[in-house]
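> Requesting a structural model of the entry that follows:
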Amino acid sequence: MLLSLATTQGAIAPPVRTFARRSNLPLLPNQLWQIHSGVVRTLTWTEAGEVVTLGLWGPGDVLGIPLSSADPLQAECVTEVVARSLQPQDWPQVTDALLRHARQTEELLSMVRSGPVQATLIQVLNWLAQRFGNEHDHGRRIALRITHQELADLVGSTRVTVTKLLSTLERQGFIHRHQRQIVVRPDRTPFWHYEI
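The predicted model follows:
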């Protein structure tokens, strides 16, 4: 449930802000962000400096420090994002979004722990196509311009490995590229086996 952009019973609606692609949402200890449009990637990094993607969040989703134990935590806009700042008194109004946050975190964790990198990548591509995709002539187009490095961070691999695996999946006809975006062909064999 998105909080209404209008005021309710004389209460002032929390401010809505627009963030440019690749900018960061400011994160504060007692604040959540509810996304109205766009996609945000939450991430942290290891002591060795390796980036770990914690989630991808879209319209209706809620994110912020109170929902994460990761330290440090960063929220990077994958696309242009319109989001509303939520203070603690607003949180009861977004219970459904908070539950979705927990379920999505669990889904991503189970995918990353699914075995070989190729199996993980296939699951993540299918998940991205379902979550952030739209119908296309040849399947489901992931409506994000996600880089090979961002995919690698998401599946816990290297950019080189992900690039090679994407090329292999494309050669085998399981995916194809359309205007710098990936089209997943769920009717083709590995995606049928790895549906979430």
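
> Could you use CA atoms for every contact and neighbour count after this?
OK.

> ok, now which ones touch the nearest residue to Leu56 once chain neighbours are set aside?
Excluding its sequence neighbours, the residue lying closest to Leu56 (Cα to Cα, 6 or more residues apart in numbering) is Arg41, at 4.5 Å. Residues near Arg41 by Cα atoms under 8 Å, 6 or more residues apart in numbering: Thr53, Leu54, Gly55, Leu56, Trp57, Ala75, Glu76, Cys77, Val78.

> ok, now Asp137?
Neighbours of Asp137 in contact, by Cα under 8 Å, 6+ apart: none.

> Gln31 contacts Leu67, correct?
No: with contact defined as Cα atoms under 8 Å, Gln31 does not count as touching Leu67 (9.8 Å).

> So for these two, which sits in the more crowded spot?
Gln31 (19 against 14; other Cα atoms under 10 Å).

> show me what contacts that one?
Contacts of Gln31 (Cα under 8 Å, 6+ apart): Gly64, Ile65, Pro66, Ser85, Leu86, Gln87, Pro88.

> let's see this one next to it:
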Amino acid sequence: MTRAAPADVPGILAAEPAVVLAARLTGLLGAAGSALDRSADMLRLPSGGHVYTPGRHDPHLYLVRAGRVKTAAVTRQGRTCLLDIHGRYDIFGESCLLEPVRDTEAVAMAPSELVRIPLAAFLDALATGPAYEESLRFLVGRLAEQRQRITQLVTRTSEQRLATVLLGLSRKLGEGHERHRRIDQRITQEELAQLVGTTRSRVGHFLKKFRAGGLVHRAPGHTLIVDEPRLRAYAETTGS
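Sure thing, here's the model as predicted:
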């Protein structure tokens, strides 16, 4: 399997650990004879298609080449809790490093194209050196993200957490200038509520407040426009 390294990585994402690792892995995928090139394959999914489901034995990592994928925890009662949304150049599925049987689900939010990387080939790339440093930075970065989320649940209001979530989605999924970042992917208020840890009604109330303050705007369709500097300043000062 041969793929060119991503030359169109947006500048705002260029230093993100997942993007740096994605660039390295994509380069290895394009190296004839490499273990990754021999073993990785392309997975194309329609909107709503499952990458994996709870209980499935799936020792793979996934690199998003196009589209959007959400990961969620699912209870025995069938309730879901949205964990994250992954856009182009992001990597997910790293929990297989600990346990190859999935305890979460991953679902395409739009027609998506993924590179499916077997765990054994990924570990081989680490052992032989080419992706070692990038992989460590990626994994430590994911741990730091989770620690930050837990800290915010205790130290920040739900309004501040929503602002932070929107900033993160704008950075990962948005396009355009920082004062006019367009998120074209439809994300429901219920999904935002799950990411924030609050109710849908509270999210609706805060979004209305953000729009009134010029921090976000709705465009035709499902597009949300985020003014990142103003929203960041608001998140840092609200409730302080």
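
> CSV please, covering the contacts of Arg41 of the first structure and showing neighbour count.
Putting the contacts of Arg41 of the first structure into CSV (neighbours: other Cα atoms under 10 Å) gives the following:
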residue, neighbour count
Thr53, 22
Leu54, 22
Gly55, 19
Leu56, 24
Trp57, 24
Ala75, 25
Glu76, 21
Cys77, 22
Val78, 24
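
> Okay, and which of these map to strands?
The members of the contacts of Arg41 of the first structure that map onto strands under DSSP state E are Thr53, Leu54, Gly55, Leu56, Trp57, Ala75, Glu76, Cys77.

> The third one pairs with which position in the second structure?
By TM-score structural alignment, Gly55 of the first structure lines up with Asp84 in the second structure.

> show me what contacts that match?
Contacts of Asp84 of the second structure by Cα under 8 Å, 6+ apart are Lys70, Thr71, Ala72, Leu195.

> Please apply the same query to Val40 of the first structure.
Contacts of Val40 of the first structure by Cα under 8 Å, 6+ apart are Leu56, Trp57, Gly58, Ala75, Glu76, Cys77, Val78, Thr79, Val81.

> Which residue is the nearest non-sequential neighbour of the aligned partner of it in the second structure?
Matched to the second structure by TM-score structural alignment, Val40 of the first structure sits across from Val69. Nearest residue to Val69 of the second structure, sequence neighbours excluded (Cα to Cα, 6+ apart): Ala108, at 4.3 Å.

> so what's the one you found up against?
Ala108 of the second structure touches Leu45, Pro46, Ser47, Gly48, Gly49, His50, Val51, Gly67, Arg68, Val69, Lys70, counting by Cα under 8 Å, 6+ apart.

> Am I right that the last one sits in a helix?
No: in this structure, Lys70 of the second structure is strand, not part of a helix, as judged by DSSP: H, G, I helix; E, B strand; the rest coil.

> quick revisit: from the contacts of Arg41 of the first structure, which is closest to Arg177 of the first structure?
Val78 (18.8 Å; Cα to Cα).

> Hmm, that closest one is touching Val39, no?
Yes: Val78 of the first structure lies in contact with Val39 (Cα under 8 Å); the separation is 5.5 Å.

> Identify the residue nearest the residue nearest in space to the middle of the second structure in space, chain neighbours excluded?
What sits nearest the mean C-alpha location of the second structure, by Cα atoms, centre = their mean, is His86, with 2.6 Å. For His86 of the second structure, ignoring the flanking residues on the chain, the nearest one in space by Cα to Cα, 6+ apart is Val69 at 5.2 Å.

> Quick check: that neighbour vs Ala193 of the second structure, distance?
Look at Val69 of the second structure and Ala193 of the second structure: by Cα to Cα, to the nearest Å, they are 18 Å apart.
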